[in-house]
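Novice: A structural model of the following input is requested.
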Amino acid sequence: MLHDLFHINQPAQLKARSARCKKEPLGAMLIRLQGRLFLWAILLTMLGGGLWFGAKAVYKELCQSDFFQITAINIEGCNHTSKKELLAQSGLDIHTNLLALQPAELKAVLGKNPWIEDVEITRSWPNKLFIAVREKTPAALINLKSGLFFLDRNGVTIGPANLPGDIDYPVLTGNFSPDRTAGNSRLKEALLFLQLTAKGGSSYLPNQNISEIHLTKDDELILFLLDRAFPIYLGKECSKKQHGRLVSVLRDLYRKNEFNTTNYINMHYKDDQVLIGRVSAIPQPQG
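Specialist: Now for the predicted structure:
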């Protein structure tokens, strides 16, 4: 009889349980599920936070560890700057921790040096640092009231020249002043002429044969060569066309053996005409 009651009551219990499940609203089930997810999120956050704080504490200890103290600093690429100068500017010493070092910040500090164009920082673990600098390439020297200064290709002063070792560059002289240096249009024309000469590679007008470019009070440019310092009047513009014409004029003078008897060259005489002045013949003394 009990066996029969069991079989009789079992379907009734299953039906009651099924009825309760069917009666539970969908919203209540979602709320209960969200509650569980929220608890899991709290647990994971606490676990992640503990790991983060633990890692931060370990990193802080390593940043103060003697194991990562810098023992060797190698600086390459110095020409106009010096390793001693850049090391002093960097603020690095044997107490600096290589792990705590911020390469971007060090690069920004060294980049404030007017000679430095780019810096590459390499850390060799656990305690060596390599610094490779690329200096700006001087385009010319400019003669200012305070002395000779290097100019970059944009016409910005880089630093003072050290005489007599730094004289192997064309010198810009004349009507230049510090407040006009960076934006002066004639200065840009002079630098353009030097760039064209450097790129041209002509044996008749090599870059190393340019001695001086002088700016007159009328803002006109005059070129002087090393081998014979007669004036070459360039005018107010130094176009690629004019540069090429000057190369052709010098080529003809050399080929005709007339270079040594030339007194001046006027590149802007009339329109596209070039005027070449000759040295007057010296009268021979009479017996």
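Novice: Only C-alpha atoms from now on, for both contacts and neighbour counts.
Specialist: OK.
Novice: mind listing the helices for the stretch 51-200 of the chain?
Specialist: 83-90, 103-110, 185-200 (DSSP state H, counting those that start in this stretch).
Novice: quick one: which of those is nearest I167?
Specialist: Evaluated over the helices of the stretch 51-200 of the chain, closeness to I167 peaks at helix 185-200, with 15.7 Å, by CA to CA.
Novice: Buried residues of that closest one, list them for me.
Specialist: 186-194, 196-197 (16 or more other CA atoms under 10 Å).
Novice: which strands and helices sit next to the strand or helix carrying R32?
Specialist: R32 belongs to helix 26-62 when assigned by DSSP states H and E. On a contact count with 3 or more CA pairs under 8 Å, 6 or more residues apart in numbering; DSSP states H and E, helix 26-62 meets no helix or strand.
Novice: next up, for comparison:
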Amino acid sequence: MEIRKYSFKKNKRNDYKVNARINSNKFINKNKPNKEEKIRKENFFDKINKILFQKYFKIFLPILSSCIIICILIYGSIELYRHITGNDNFLLTEIDIKGETYLTKDEIIDLSGLQKNTNILKYKINQIEANLLKSNWIQDIKIKRTLPSKFIIEIIERKPSFIIINNNELYYLDSKAQYIEKVNKNKFISLPVLYTDNATINEINMLPDFINELETTDFQYAINEISWINISPLYGFELFIESSNLTLQIDKQNYEENIKNLVSVINDLKKRKEIRKVRKIQAAFNKVMIIKEQ
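Specialist: Just a heads-up that it's a prediction; the model follows:
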């Protein structure tokens, strides 16, 4: 009996030791992954990094290529521009001016800033236009560059219609009574002097249409034959013809009809050769009154 008990205990102890070894192996296996699992994880992250790299590389490669191409084009354009602007084959030798009446060709060229025997490609069209439009004489402009050596400049000038006295100085005005430039002795244009001291803004604004009506109704006197025009609140438009010593008064109310009546009367007086005796003609309220010399 004692031998059995001893053997039983021994076996139990051995079993315990064996179980302890087995449990310890299990614990070690749970906390320390084997080499195969490490390799698997490393391969998984490598695949992810590779996929991300390929994805972003596909995005940034076209962008980088485009940047490189743009830089090459810019550099090439700059070098080409330097080469062309330094080439003597593009020297400016001819400047053709069209449409000038009150400005001379030399004045227009000076205003434009163009200089002959300089490279034609150095000039910018918009800058030339800006230079020319600084002159109050120029209303509109067209510029054309013809390679290798020519500029064509076509201008539309403002037409002076009157001269006005302001602070004892004479100025040219257009048909809208807007200032153009101070009268120059070297460039004097015979035009009627305009007096607007007592006129209202509305009466001054009527002036362009009034002048247009005179020019389109067979008025017997050219505008440059009129010595002065006065816009009067009392008499309307007063005109003085110095060559005939004749004053014309045209009421501003319904002036179109008054001008037609005036033209008809003047034609009749000329036919009868009595116009030289007349000193004043008033056209108002669809009637015409003649005042002869005494």
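Novice: what would the helices of the stretch 51-200 of the first structure look like in CSV with distance to R123 of the first structure?
Specialist: Formatted as CSV, these follow (distance: least, CA to CA, whole Å):
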stretch, distance to R123 of the first structure
helix 83-90, 15
helix 103-110, 9
helix 185-200, 37
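Novice: what's the closest of these to D166 of the first structure?
Specialist: helix 185-200 (17.4 Å).
Novice: Can you give the distance of that closest one from its chain's centre?
Specialist: 21 Å (CA atoms, centre = their mean, to the nearest Å).
Novice: how close does the helix or strand just after that helix sit to the second structure?
Specialist: Under the assignment DSSP H and E, the closest C-terminal helix or strand after helix 185-200 of the first structure is strand 210-215. Following superposition, strand 210-215 of the first structure is found to deviate from the second structure by 2.7 Å on average (mean CA distance after the TM-score superposition for the first structure).
Novice: Which stretch of the second structure lines up against whichever helix or strand comes after strand 210-215 of the first structure?
Specialist: Toward the C-terminal end, the helix or strand that comes next after strand 210-215 of the first structure (DSSP H and E) is strand 221-225. Mapping strand 221-225 of the first structure onto the second structure (TM-score structural alignment) gives residues 237-241.
Novice: ok, average deviation of that stretch from the first structure?
Specialist: Stretch 237-241 of the second structure sits 1.9 Å off on average (mean CA distance after the TM-score superposition for the first structure).
Novice: hmm, who's touching that stretch?
Specialist: The contact list for stretch 237-241 of the second structure, computed with CA atoms under 8 Å, 6 or more residues apart in numbering, reads 225-232, 246-252.
Novice: Can you list the buried residues in that stretch?
Specialist: 237-241.
Novice: Which position in the second structure pairs with F130 of the first structure?
Specialist: F130 of the first structure maps onto I152 in the second structure, by TM-score structural alignment.
Novice: can you pull the contacts of its match?
Specialist: Counting by CA under 8 Å, 6+ apart, I152 of the second structure has contacts 95-98, 143-146.
Novice: Out of the residues you listed, list just those in strands.
Specialist: 95-98, 143-146 (DSSP state E).
Novice: re earlier: CSV for the buried residues of helix 185-200 of the first structure, including distance to A19 of the first structure?
Specialist: Shown next, in CSV, are these (distance: CA to CA, whole Å):
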residue, distance to A19 of the first structure
R186, 96
L187, 94
K188, 92
E189, 94
A190, 96
L191, 93
L192, 92
F193, 96
L194, 96
L196, 94
T197, 97
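Novice: sec struct for V274 of the first structure, please.
Specialist: strand (DSSP: H, G, I helix; E, B strand; the rest coil).
Novice: Could you measure from the residue nearest to the spatial centre of the second structure over to T146 of the second structure?
Specialist: When CA atoms, centre = their mean is applied to the second structure, the residue found nearest the centroid is N126 (8.6 Å). From N126 of the second structure across to T146 of the second structure, the span is 16 Å (CA to CA, to the nearest Å).
Novice: I266 of the second structure now?
Specialist: 54 Å.
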